[in-house]
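A.B. asks: Test case, fold it:
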Amino acid sequence: MPGTEMADDDDPRFGPGPFAGLLGFRILHADRDGATVEADPGPEHGNRIGIVHGGFLSALLDTTTGWAVQAHLPPGIGAPHVQMSIQYVRAAATGATLSCRGRCVSAGRSICSAEAEITQGDRVIARAVTSHAVLQAS
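C.D. replies: Here you go, the predicted structure:
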């Protein structure tokens, strides 16, 4: 995706994908400098004690690091996650926007790595470090 712009809503490479779309994720940008994805978690994204579920946060980190890596690869080449390590720093509240910023740390021919951080306001909520397997075109 080098040099692509996120403005073309009809291009299937752009947009959050079906699962991330179901969760309400909004991709603000994804380019070689990184990716930013936002979400507005509602009560349906909370756990029984009323905070945002860790799985929702994990999916946001997964989506953001995926887009950060994808921006370094040519169209048609995938790079699914093969590892993700998450540090949950503090609880996130429902009803307030989450912003996740990620960047590709290394983009090799077979493995890429990335990192991302979720904030809510000025508070860090969670961080992740990921590895991705580059799927070569057949």
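
A.B. asks: use CA for all of it now, contacts and neighbours both
C.D. replies: Will do.

A.B. asks: ok, Ser99 - contacts?
C.D. replies: Contacts for Ser99 (Cα atoms under 8 Å, 6 or more residues apart in numbering) come out as 36-39, 118-120.

A.B. asks: could you redo the last one with a cut-off of 6 Å?
C.D. replies: The neighbourhood of Ser99, defined by Cα atoms under 6 Å, 6 or more residues apart in numbering, consists of 38, 118-119.

A.B. asks: cool, and Ala96?
C.D. replies: Counted by Cα under 6 Å, 6+ apart, Ala96 has contacts Asp40.

A.B. asks: out of the contacts of Ser99, which are inside strands?
C.D. replies: 38, 118-119 (DSSP state E).

A.B. asks: Most neighbours among these, please name it.
C.D. replies: Neighbour counts for these, by other Cα atoms under 10 Å, peak at Ile118, which reaches 27 neighbours.

A.B. asks: And this one, please, so the two structures can be compared:
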Amino acid sequence: MQSSREEKLAAWRAAEQAIRGRLAAPGTLSLAEVSALPPLEFFTRIGNGELPSPPFGELVDFVPLEWSPGRFVFQGRPDARHYNPLGSVHGGYAASLLDSCMGCAIHTQLQPGQGYTTTDLRISYVRALRGDSGPVRAEGRIVHLGRSTALAEGRIYDVDDRLYAVGSCTCLILDMSN
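C.D. replies: Prediction:
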């Protein structure tokens, strides 16, 4: 059993290292530039280093790892930089990962010319994240995608499938073509 865990941990670390090796320097595009691209192309071009990586990922130390229609996975490594005064990772770290993976899951299904913004974010914390918890993954999936709103849910888990937090979000779908 321990060997299987070590193999999975090594695979997670290798996947993260591979994507980190391809990511371009942090930077941003305009909303018009982002919304003009088909969503999966947008994320693939970030993952291939053809577009700048989001600066926020560097700040909180997580990277986009996997994406497909309606699903998005980030991987991160919480550490002492993310600690609150109680000696565990601040809840905002988990909230940021969940907001990101759920919002990006919704983004994968938008049409060119559409954007989104989170209108509601709900998080339930299951156990404390600590510096030795990582790497962790935040996985978001679409629950509903309508014309004006979308709903997604997400979870944060580690290599042993221990659950740290779950969440859901509602996003407002925006027309960016104007």
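
A.B. asks: Quick TM-score on the pair, please.
C.D. replies: After superposition, the two chains reach a TM-score (TM-score structural alignment, normalised by the length of the first structure) of 0.88; 135 aligned residues with a Cα RMSD of 1.7 Å.

A.B. asks: could the ones in strands among the contacts of Ser99 of the first structure be laid out in CSV, adding distance to Gly78 of the first structure?
C.D. replies: CSV is the format used below for these (distance: Cα to Cα, whole Å):
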residue, distance to Gly78 of the first structure
Glu38, 22
Ile118, 24
Thr119, 27
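
A.B. asks: closest to Leu57 of the first structure among those residues?
C.D. replies: Ile118 (7.9 Å; Cα to Cα).

A.B. asks: which residue sits closest to the residue mapped onto Arg127 of the second structure from the first structure, ignoring its sequence neighbours?
C.D. replies: Using TM-score structural alignment, the partner of Arg127 of the second structure in the first structure is Arg90. Leaving aside its sequence neighbours, Arg90 of the first structure sits nearest to Ile125 (Cα to Cα, 6 or more residues apart in numbering; 5.1 Å).

A.B. asks: Using the three-state scheme, assign that neighbour.
C.D. replies: Counting by DSSP: H, G, I helix; E, B strand; the rest coil, the backbone at Ile125 of the first structure sits in strand.

A.B. asks: Pull up the gap between the alignment partner in the second structure of it and Gly154 of the second structure, please.
C.D. replies: Taking TM-score structural alignment for the superposition, Ile125 of the first structure sits opposite Tyr164 in the second structure. For Tyr164 of the second structure, the distance to Gly154 of the second structure equals 11 Å [Cα to Cα, to the nearest Å].

A.B. asks: Name the residue in the two with the higher neighbour count.
C.D. replies: Neighbour count, other Cα under 10 Å: between Tyr164 of the second structure and Gly154, Gly154 has more, with 27 against 20.

A.B. asks: Grab the nearest non-local neighbour of the counterpart of that one in the first structure.
C.D. replies: Taking TM-score structural alignment, Gly154 of the second structure has Ala116 as its aligned residue in the first structure. Nearest residue to Ala116 of the first structure, sequence neighbours excluded (Cα to Cα, 6+ apart): Gly102, at 3.8 Å.

A.B. asks: Alignment lookup: that neighbour to the second structure.
C.D. replies: Per TM-score structural alignment, Gly102 of the first structure is aligned with Gly140.

A.B. asks: Can you report how many residues lie near that match?
C.D. replies: If we define neighbours as other Cα under 10 Å, then Gly140 of the second structure has 31 of them.
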